[in-house]
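Undergrad: Following is a predicted model, sequence given first.
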Amino acid sequence: MPCGSDSDEQEVKSMEIVIRVPGSCGELIQGVLPDGPFLITCPIDCYAAVRISDRFTGWYGMGSKAKSAMKRTLVLLGEKEFPWGIRLESELPQGKGMSSSSADIAATAVGVAQALGYELSAADILREAAAIEPTDGIFCEGIVRMNSMTGTLLAQYPVLPSVRLSVFDTGGQVDTLAFHARPEPNFPDPQRIAEALAVFERGCRAQDAALIAQAATISALANQSVLYKAHLEELLDFVQPLGALGVNVAHSGTVIGVIWPAGIPESYLEKTVRKICLRFPDLALLRQARLISGGVDIRSDTLPPLFETS
């Protein structure tokens, strides 16, 4: 082949992949029915992200659960080595019930598989994540009902009415593994959970945000007998006259979400949240969020900042 040919002059293209997975504001519903435990996801526009590149080496920002996800994924794929650099970053605080570990695990597993030329299904991720800890299916498309202990997908709701959430923290942290391993676990009243699920499914069929929020509120109040959150009932009484549709909680975490209509004016929301903070100084506002579809965002052609939302 002559010198200076096109093949010789081609640059070797570098490999870079960014994987983003949303976190959550707790769950819309969680409890136990005769056929087993379940939760309904509440994904929000707040993310964990993994960047994989051949421009650097080593593992960065990887906690023990993300490292477990990486090792398990390599075993699942029959691979022994991962030759590229991997960096995990997250907007999600740990121990609050915002699915930080589930998002880390999913982003890591999908990133490792993508870099090696494999595709993981939602069922693959659910199974591997549940083997590490009780998991939240925020990496599944839409909103899902699932068994967090086994990773079994029970139902999928592709479209849900849009709502806003003001995410408040009651303080402290909850260790997911320790919470689910407590020696004498108690559960919310199954009749109340069945009621919440029925209202939720009516809301899905009617695309009615008020019914979705009503279902979440029923579940949140029922969970007070399991993991009590100070001020929850007073907060609900305070915010509903101000236009809130209801509340939801992290059933094994510390956050409370105040649910608002999607079209609430920004200026009114800001003013109202200030009132809430003044009335309940023990609650810390973590962020404003939107309920979104869950799923995994994979980018390899253009590489924006890890947490660009456009």
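TA: Arrived safely. Numbering: from 1, shown residues only.

Undergrad: CA only for contacts and neighbour counts going forward, please
TA: Noted.

Undergrad: give me every residue that touches the residue nearest to residue 189 when sequence neighbours are not counted.
TA: Spatial nearest neighbour of residue 189, excluding adjacent residues (Cα to Cα, 6 or more residues apart in numbering): residue 222 at 6.4 Å. By Cα atoms under 8 Å, 6 or more residues apart in numbering, the contact set of residue 222 is 188, 189, 192, 193.

Undergrad: quick one: the stretch of helix or strand residue 222 belongs to to chain centroid distance?
TA: Here residue 222, judged by DSSP states H and E, is contained in helix 209-222. Taking Cα atoms, centre = their mean, to the nearest Å, one finds helix 209-222 lying 18 Å from the centre of the chain it belongs to.

Undergrad: Second structure for comparison follows:
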Amino acid sequence: MASAPIHHGEVLQGAFPRGPGLVRGLVTLPCAMYSVRAAFTPDASGEVTVVPAWKSKARTAAGLALVALDLPGGGRLELSGDVPLGRGFGSSTSDVLAAINAVGNAFRVTPTPEEAAKVAVQAEIASDSLMFGDRAVLFAQREGEVIEDFGAPLPQLRILGFGSRPSHDGTAGRGLDTLALPPARYTRRETERFAELRAMLREAIATKDLPLLGEVATASTRINQRHLPIPALDRILGIVDEVGAAGLQTAHSGDISGIILDRDDPEVDACTEHAQRALRAIGIVEQWKFNTDD
């Protein structure tokens, strides 16, 4: 048996210098609200089957993990979990990572995060960085490589999450087909700004500077607004300012966002309740809250 966590969208997502060009990268926000569990039973068939049958990416990942780890045969993969799909919680990567870990556990082999990342990208085209645990990394989601390891976790946060992109009929929670979205095309000025935000995030993590981290997340949200708009973004940012929150983070390929609050502030519960009321007042009723160290 193995498990895999989820995340709550991104703190930063954009395009960053690497070599002579640019590479797309992201920094995810840890979240323990949901998880995926997987069990792999090896057999000599040479093929992998999966339950439920529609979890094709996880099946592919298990087969690729057998090859990557030089393990024999095939087997049966069983998955269970409660992660909402297509919302920005990393449901696909959670399935894939749980499958990889389950294969390893079945043979008492532990894939490295780097090995898991390579398999995950092969299995799902674009992967999140869940295999690195609570390490804050700038991760190239289509190459499966770490662009920068920030050397420490993100500061501990209170997040007031909510569904930020209701569907056309006014309902929320239906998610997005994230791979169907065209990759964002950033301007030169935007890529220059991403380089600045990367340096700011590095400092925020090293010094545990929550306001600076919130500034990075809000700036990333504003830049990506052009590519996947959040309705009422200006009104939401007004609430962020009204309650004295650090910033706003979002799933840049999903439909969830989070107001970033100081977990250790004595007034954090009152601020959270104030923000909840203000969000409901503008029609955002789907809400949840968590601490990143839960």
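TA: In hand now; what should we look at? If you're wondering where the values come from, they're calculated on a predicted model, not measured in any experiment.

Undergrad: before we move on, back to that, quick one: the helix holding residue 222 of structure 1 to structure 2 mean distance?
TA: By mean Cα distance after the TM-score superposition for structure 1, the fitted helix 209-222 of structure 1 averages 0.9 Å away from its aligned residues in structure 2.

Undergrad: contacts for whatever helix or strand comes next after that helix?
TA: Remark: after helix 209-222 of structure 1, the chain's next helix or strand is helix 232-239, criterion DSSP H and E. When contacts are defined by Cα under 8 Å, 6+ apart, helix 232-239 of structure 1 is touched by residues 221, 246, 247, 256, 258, 276, 280.

Undergrad: for structure 2, longest strand please?
TA: Longest strand in structure 2, counting residues (DSSP state E): strand 21-43.

Undergrad: Quick one: distance of that strand to the chain centre.
TA: On Cα atoms, centre = their mean, the centre of strand 21-43 of structure 2 falls 8 Å from the chain's centre.

Undergrad: Enumerate the positions of that strand that are buried.
TA: For strand 21-43 of structure 2, a neighbour-count test (16 or more other Cα atoms under 10 Å) marks 23-31, 33-42 as buried.

Undergrad: what's the answer for stretch 147-166 of structure 1, then?
TA: For stretch 147-166 of structure 1, by 16+ other Cα under 10 Å, it's 147-153, 160-166.

Undergrad: Save these as CSV, and put in secondary structure and distance to residue 124 of structure 1 too.
TA: Shown next, in CSV, are the buried residues of stretch 147-166 of structure 1 (DSSP: H, G, I helix; E, B strand; the rest coil; distance: Cα to Cα, whole Å):
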residue, secondary structure, distance to residue 124 of structure 1
147, strand, 14
148, coil, 14
149, coil, 15
150, coil, 12
151, coil, 9
152, strand, 10
153, strand, 11
160, coil, 24
161, coil, 28
162, coil, 28
163, strand, 30
164, strand, 31
165, strand, 30
166, strand, 32
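
Undergrad: May I see these arranged in a markdown table, with distance to residue 208 of structure 1 as well?
TA: Below are the buried residues of stretch 147-166 of structure 1 laid out as a markdown table (distance: Cα to Cα, whole Å):
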| residue | distance to residue 208 of structure 1 |
| --- | --- |
| 147 | 25 |
| 148 | 26 |
| 149 | 30 |
| 150 | 30 |
| 151 | 28 |
| 152 | 27 |
| 153 | 24 |
| 160 | 8 |
| 161 | 6 |
| 162 | 9 |
| 163 | 10 |
| 164 | 14 |
| 165 | 16 |
| 166 | 19 |
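
Undergrad: So what does residue 134 of structure 1 match up with in structure 2?
TA: In structure 2, the residue paired with residue 134 of structure 1 is residue 126, using TM-score structural alignment.

Undergrad: Alright, I will stop here.
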